[in-house]
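Q: got a sequence here, can you build the structure:
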Amino acid sequence: MKKTLLLFTACTLMLFPPLHAQETDQVIENIIKEANENSQLENLGHQLMDVIGPRLVGTPEMKQAHDWAVKTYEGWGISAENEQWGEWRGWERGITHIDLIEPRVRSLSGMQLAWSPGTKKPVVAEVVLLPEAQDSAAFADVISKVKGKLVMISMPQMTGRPDDNWEEFATNKSFEKMKANREEQTNAWRKKIRNTGYNGRNLPEALENAGAVGIITLNWSRGFGANKVFSASTKKIPTIDLSLEDYGMVYRLAESGNKPKLRIVAESKELGAVPAFNTIATIKGTEKPEEYIILSAHFDSWDGATGATDNGTGTLVMMEAMRILKKMYPNPKRTIIAGHWGSEEQGLNGSRSFVKDNPEIVENLQALFNQDNGTGRVVNLSGGGFLHAYDYLGRWMEAVPEEISGEIETNFPGTPAGGGSDYASFVAAGAPAFSLSSISWSYWNYTWHTNLDTYDKIVFDDVRNNAILTAILAYKASEDPERTSREKSVLPLNRRTGEQMTWPEPRDATRNGGLD
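A: Predicted structure coming up:
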């Protein structure tokens, strides 16, 4: 999921009526009982995160996950298939081993960035800092100093403690001093990068062309032990991300003239162009099979860890909801689809492809429910700019147990999402698609795109609540005798520009990723 903040219009907090005020619905009671007494979430999470692992588009693990999902759905009596929407640069992560060998010996904590070139044999070289220069012309004169060297291109952090840790234990004077020093350091570092004439994306390639044998980065996530792990931009030499602690140590050694030397093994493989898929599971409708409800979650992840909360938990919610619905509501009035989208992380590519390739489904979409911001229980539901969204979402939410619905703040009519996650692909096409937004659980600092996004971060009680919520919403949307309205609200002024907001435009996917 991209870290995109949604703009919300001013609205009134609404609480939905409790379940006990409604007439007993046996299907809903069965949904809740099945979710609580026969949950498959823990096993599904183990299979997806521990056994298969990360799901970077273009990797063997991504294809393995698609095949596993199809097989799992078929085991529940649900038809499913992998639908190809494009091709992507194929890449397979191998062993990464990084050792400090001078001035002392120590194995370091780090990994290749995604799609980083591998090493045919171990790279052994001195580590140097990014050369200083007054401007780009001066940098062109000194860049040759990196030839044969490993180059550190990220700012070292002056503290490895998160701000909330400082706030808890430091004196106010010490905390404010640290923040001021860090701001001064950050501004100086930004100027240093600007003076090279390059930016964070093209600087590594410039150093590669100048003869560097490897790039070393740090992308700290402002949490203990947490780094963001994204992709490399080098073509022939490895790009390695080190932990904050080891990056800082090596940086200080180089800065103090101790000439640290590293030995790097990075056994990744290039696999050429490989197919990219969405996994689509379907429970066919009986009365209105040409109208649709979609349960939406992206299937891919970055591969710094195993993608547990981004978006393993969203995937588990939709799979578990489908399993429960098939068992407790096997003959829905409308067709219910689970969409497990590929390559969300590179620009909503799977869902954008689906929207473009399946106009009849988009045109006849009753509702889409998307979950993609961590393991927490759902606490926010917006109307997404659809003027009458409260009329139908309100009807459906009345059936949700108060212990779940009572946690949820609502925003109607809200404003449409321009990006952020896959529901935005459908919103741009004018289809009623909604984000089930979760409580944080320190998502942005500790698990979003980090090396710590692993099975142990899943809060299964919250995920179970989300599966119940999703299954009930899908059931009620299917049973509703009315079609949902697509009438759009008049959008408010953009606070930044002062101009009236406009509805987002549909965009096609990148269908040949990383292959140019």
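
Q: only C-alpha atoms for contact and neighbour calcs from this point on.
A: Noted.

Q: burial count for L325?
A: 26 (other CA atoms under 10 Å).

Q: just V105 next, same as before
A: 11.

Q: also the one 4 residues further on?
A: When neighbours are defined as other CA under 10 Å, S109 has 16 of them.

Q: am I right that it is in contact with L244?
A: No - using CA atoms under 8 Å, S109 is not in contact with L244; the gap is 9.1 Å.

Q: so where's the longest helix in the chain?
A: helix 172-196 (DSSP state H).

Q: what are the contacting residues of the helix or strand in which S437 is found?
A: Element membership for S437 (DSSP states H and E) is strand 433-438. The contact list for strand 433-438 (CA atoms under 8 Å, 6 or more residues apart in numbering) reads 367-384, 423-424, 426-427.

Q: next one: stretch 204-220
A: Against stretch 204-220 from outside (CA under 8 Å, 6+ apart): 123, 125, 143-144, 146-156, 226-229, 233-244, 247.

Q: buried subset of those?
A: Among the contacts of stretch 204-220, the ones that count as buried by 16 or more other CA atoms under 10 Å are 123, 125, 143, 146-156, 226-229, 233-234, 237-244, 247.

Q: looking at those, which are in helices?
A: Short answer: those in helices (DSSP H) are L244, Y247.

Q: list the buried ones in the helix or strand where V265 lies?
A: For V265, the element it lies in under DSSP H and E is strand 261-266. Judged by neighbour count (16+ other CA under 10 Å), strand 261-266 contains these buried residues: K261, L262, R263, I264, V265, A266.

Q: and that strand, how far from the chain's centre?
A: 30 Å (CA atoms, centre = their mean, to the nearest Å).

Q: and stretch 133-146, by the same measure?
A: Distance, centroid of stretch 133-146 to centroid of chain: 37 Å (CA atoms, centre = their mean).

Q: just stretch 135-147 next, same as before
A: 37 Å.

Q: just stretch 285-302 next, same as before
A: Distance, centroid of stretch 285-302 to centroid of chain: 19 Å (CA atoms, centre = their mean).

Q: mind listing what's buried along it?
A: By neighbour count on 16+ other CA under 10 Å, the buried set for stretch 285-302 is 285, 290-302.

Q: which among the residues you listed gets closest to P401?
A: Lowest distance from P401 to the buried residues of stretch 285-302 (CA to CA) belongs to L295, with 19.7 Å.

Q: can you give me the neighbour number for T196?
A: 23.

Q: another one to check against the first:
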Amino acid sequence: MKLYTAILYVTALLGSQLLYAQQPPASRQKLSPFAESVINEVNHNSQLEKMASELLDGIGPRLVGTPEMEQANDWSVAKLESWGISAQKQQFGEWRGWQRGTSEVTMIAPRIKSLDATQLAWSPATKKPVQGDVVVLPNVSGPDEFNQWLKTVKGKIVLISQYQRSGRPDYQIKEFAKPELYDKLMKERADDAAAFQQRIARTGYTTATLPEALEKAGAAAIAISNWTGIMGANRIFGARTQKIPTIDISVEDYGLLYRMAVNGQGPKIRINVQSKNLGTVKTYNTIGCIEGKEKPNEYVILSAHLDSWDGAQGATDNGTGTLTMLETIRVLKKLYPNNKRTILICLWGSEEQGLNGSRAFVKDHPEIVKGIQVLFNQDNGTGRITNISGQGFVNSYSYIGRWLDAVPKDISSEIQTSFPGMPGTGGSDFASFVAAGAPAFSLSSLSWGYGGYTWHTNRDTYDKIVFDEVKNNVILTAILAYEASEDPEFTNREKRIMPVINGQQSNWPEMKEPERKGGLN
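A: Model (predicted):
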């Protein structure tokens, strides 16, 4: 009896396993022919690496007001036209024209050493090499004492950033230090940061106004170290001086100069930074269009900013977003010849200075904003998309949910959604459209170290791109765009009731005016 029961059990088990094997696995869900064709195109005919080389290696960083930014506009227009997509540069303003040159910074005393340094964006050039003694910002009792010290800085090169006792990142200290040593070092790091903030405050200036005061006092140059907390990574933003150069120095070399200065070792450095002031130049967005065959006045918009800071190549901010949207529209043009709604690709200028290109577009094209079915924006690195918020639109869960159902489960299953969410107030270009009441959504990516390692840093380079992740994002975006275009319903724009936060009534974000004459005042 027991043997018979066992045989029946084994037979049933084998039968159930055979039945399971004959069923399609979850990863092989029934996809639409369009989705299957997108997956095949992206995986077997990707243009991502070729475009990345042309944009990031060939043109390089794309700071607003530089020739490289306009080259990127021209390149993206030509690329779209080569695929049969109508495209143009649309001017939205003017900017202070500038072009980066070489940076040579050398310690010349008490010994010779080439320093790891670069000029900040829009930094004045040196007509001839500038050299001088290195001094540090003093720890004064108040503005009167600091103003007396200012009289001593003529011809000096002033270090105005916090000294870092260690250039090791927190995560490495946590990995190797004993718990009590970790706690000690973290306390020192926090105390040092607070003490430096007080040092700045007692001067009577801020980090924004201090450079101008030093320039007026006759300093030869200003040096900072905008360290991110990751080894080798510094953020490179813009200079606040008009006549003297401002340079950023790596945390290691900045620390060397700082210690030498406070220990009386008399460091001197020579600065030779070459850049060009190009006067007033035009600023553009790149706009590409595949006109809708049934509803040409309703729009699916693929959005990313084309500009970048220029400490490196701007690869993950926002080269990868730009590449994602270019590859997406290439795929749509090839595989979706009868698009119901008009598909736009909008590559924005001057996002980094305050969403200026997209804010200008919203102001200049109310008829398009009125007809937006959806806008998808991608702008936070090379990682696969893992989060979509409803941006405060009450019914966004309905249509985004429908569209996501058409996406392969191995992609969509990793995406967390939050509905209705809160409306974005900034951060990237989708917020310009949310403020205008249009359904615009950020396709937010997995970090891959974005915040500390590549965001606005000297390490935002081609080699940090993970192309398999970007391909994932193209597949997702192309299918979402197709589903949005084909959807028989126009997306609902009803806004959520805004909550009370910390006792204050929150409000839907207001539309903001773009900067159309940047850096010209």
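
Q: can you calculate the TM-score here?
A: Once superposed, chain against chain, the TM-score is 0.95 (TM-score structural alignment, normalised by the length of the first structure); 497 aligned residues with a CA RMSD of 1.1 Å.

Q: circling back to that earlier point, equivalent range in the second structure for the longest helix of the first structure?
A: Mapped onto the second structure using TM-score structural alignment, helix 172-196 of the first structure covers residues 179-203.

Q: same question for stretch 34-44 of the first structure.
A: Going by TM-score structural alignment, stretch 34-44 of the first structure lines up with residues 41-51 of the second structure.

Q: what's the distance between the residue lying closest to H46 of the first structure once chain neighbours are set aside and N466 of the first structure?
A: Counting by CA to CA, 6 or more residues apart in numbering, Y455 is the residue found nearest to H46 of the first structure once chain neighbours are left out, at 7.2 Å. For Y455 of the first structure, the distance to N466 of the first structure (CA to CA, to the nearest Å) stands at 17 Å.

Q: those two - which one has more neighbours?
A: Using other CA under 10 Å, the more surrounded residue of Y455 of the first structure and N466 is N466, with 28 against 21.

Q: what sits against I415 of the second structure?
A: I385, T386, N387, I388.

Q: er, W448 of the first structure I mean
A: M1, K228, T309, D310, G374.

Q: one more pass at 10 Å, please.
A: By CA atoms under 10 Å, 6 or more residues apart in numbering, W448 of the first structure lies in contact with 1-3, 221, 226-229, 301-302, 307-311, 373-374, 442.

Q: same check on K149 of the first structure?
A: 123-129, 207-208, 211-215, 261-262 are the contacts of K149 of the first structure under CA under 10 Å, 6+ apart.

Q: one more pass at 8 Å, please.
A: With CA under 8 Å, 6+ apart, K149 of the first structure has these contacts: A125, E126, V127, V128, G211, A212, V213, G214.

Q: of these, closest to K179 of the first structure?
A: Nearest member of these to K179 of the first structure, counting by CA to CA, is V128, at 27.1 Å.

Q: ok, the residue mapped onto that closest one from the second structure - contacts?
A: V128 of the first structure maps onto V135 of the second structure when the alignment is built from TM-score structural alignment. Residues in contact with V135 of the second structure (CA under 8 Å, 6+ apart) are K156, I157, V158, L159, Y258, A261, V262.

Q: isn't the fourth one right up against L137?
A: Which is L159 of the second structure. Yes - with contact defined as CA under 8 Å, L159 of the second structure counts as touching L137 (6.3 Å).

Q: and the alignment partner in the first structure of N377 of the second structure, what does it touch?
A: Superposed on the first structure with TM-score structural alignment, N377 of the second structure falls opposite N370. Contact partners of N370 of the first structure, counting by CA under 8 Å, 6+ apart, are L295, S296, A297, G314, D422, Y423, A433, F434, S435, L436.

Q: try 6 Å
A: S296, A297, Y423, S435, L436 (CA atoms under 6 Å, 6 or more residues apart in numbering).

Q: let's have those in TSV, adding distance to H97 of the first structure.
A: Below are the contacts of N370 of the first structure laid out as TSV (distance: CA to CA, whole Å):
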residue	distance to H97 of the first structure
S296	37
A297	33
Y423	39
S435	40
L436	40
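
Q: the residue nearest to H46 of the first structure -> the second structure?
A: Checking TM-score structural alignment: Y455 of the first structure goes with Y462.

Q: so which residue is dead centre in the second structure?
A: Taking CA atoms, centre = their mean, the centroid of the second structure lies closest to D317, which sits 3.4 Å from it.

Q: what does it align to in the first structure?
A: In the first structure, D317 of the second structure lands on D310 (TM-score structural alignment).

Q: helix, strand, or coil at its match?
A: helix (DSSP: H, G, I helix; E, B strand; the rest coil).

Q: likewise I411 of the second structure?
A: helix.

Q: what's the counterpart of it in the first structure?
A: By TM-score structural alignment, I411 of the second structure lines up with I404.

Q: before we move on, back to that, contacting residues around the next helix or strand after the strand holding S437 of the first structure?
A: Per DSSP H and E, the first helix or strand lying C-terminal to strand 433-438 of the first structure is helix 460-479. Residues from elsewhere that reach helix 460-479 of the first structure, judged by CA under 6 Å, 6+ apart: V317, A321, K333, R334, G376, R377, W396.

Q: what's the closest of those residues to K327 of the first structure?
A: Using CA to CA, the contacts of helix 460-479 of the first structure come closest to K327 of the first structure at A321, 10.0 Å.

Q: helix or strand: which one has the counterpart of the closest one in the second structure?
A: The equivalent of A321 of the first structure in the second structure is T328 (alignment by TM-score structural alignment). Taking DSSP H and E as the criterion, T328 of the second structure maps to helix 320-335.

Q: ok, P117 of the first structure - contacts?
A: P117 of the first structure sits next to K236, I237, P238 when contact means CA under 6 Å, 6+ apart.

Q: cutoff 10 Å now
A: Contacts of P117 of the first structure (CA under 10 Å, 6+ apart): 91, 93, 214, 232-239, 266-270.
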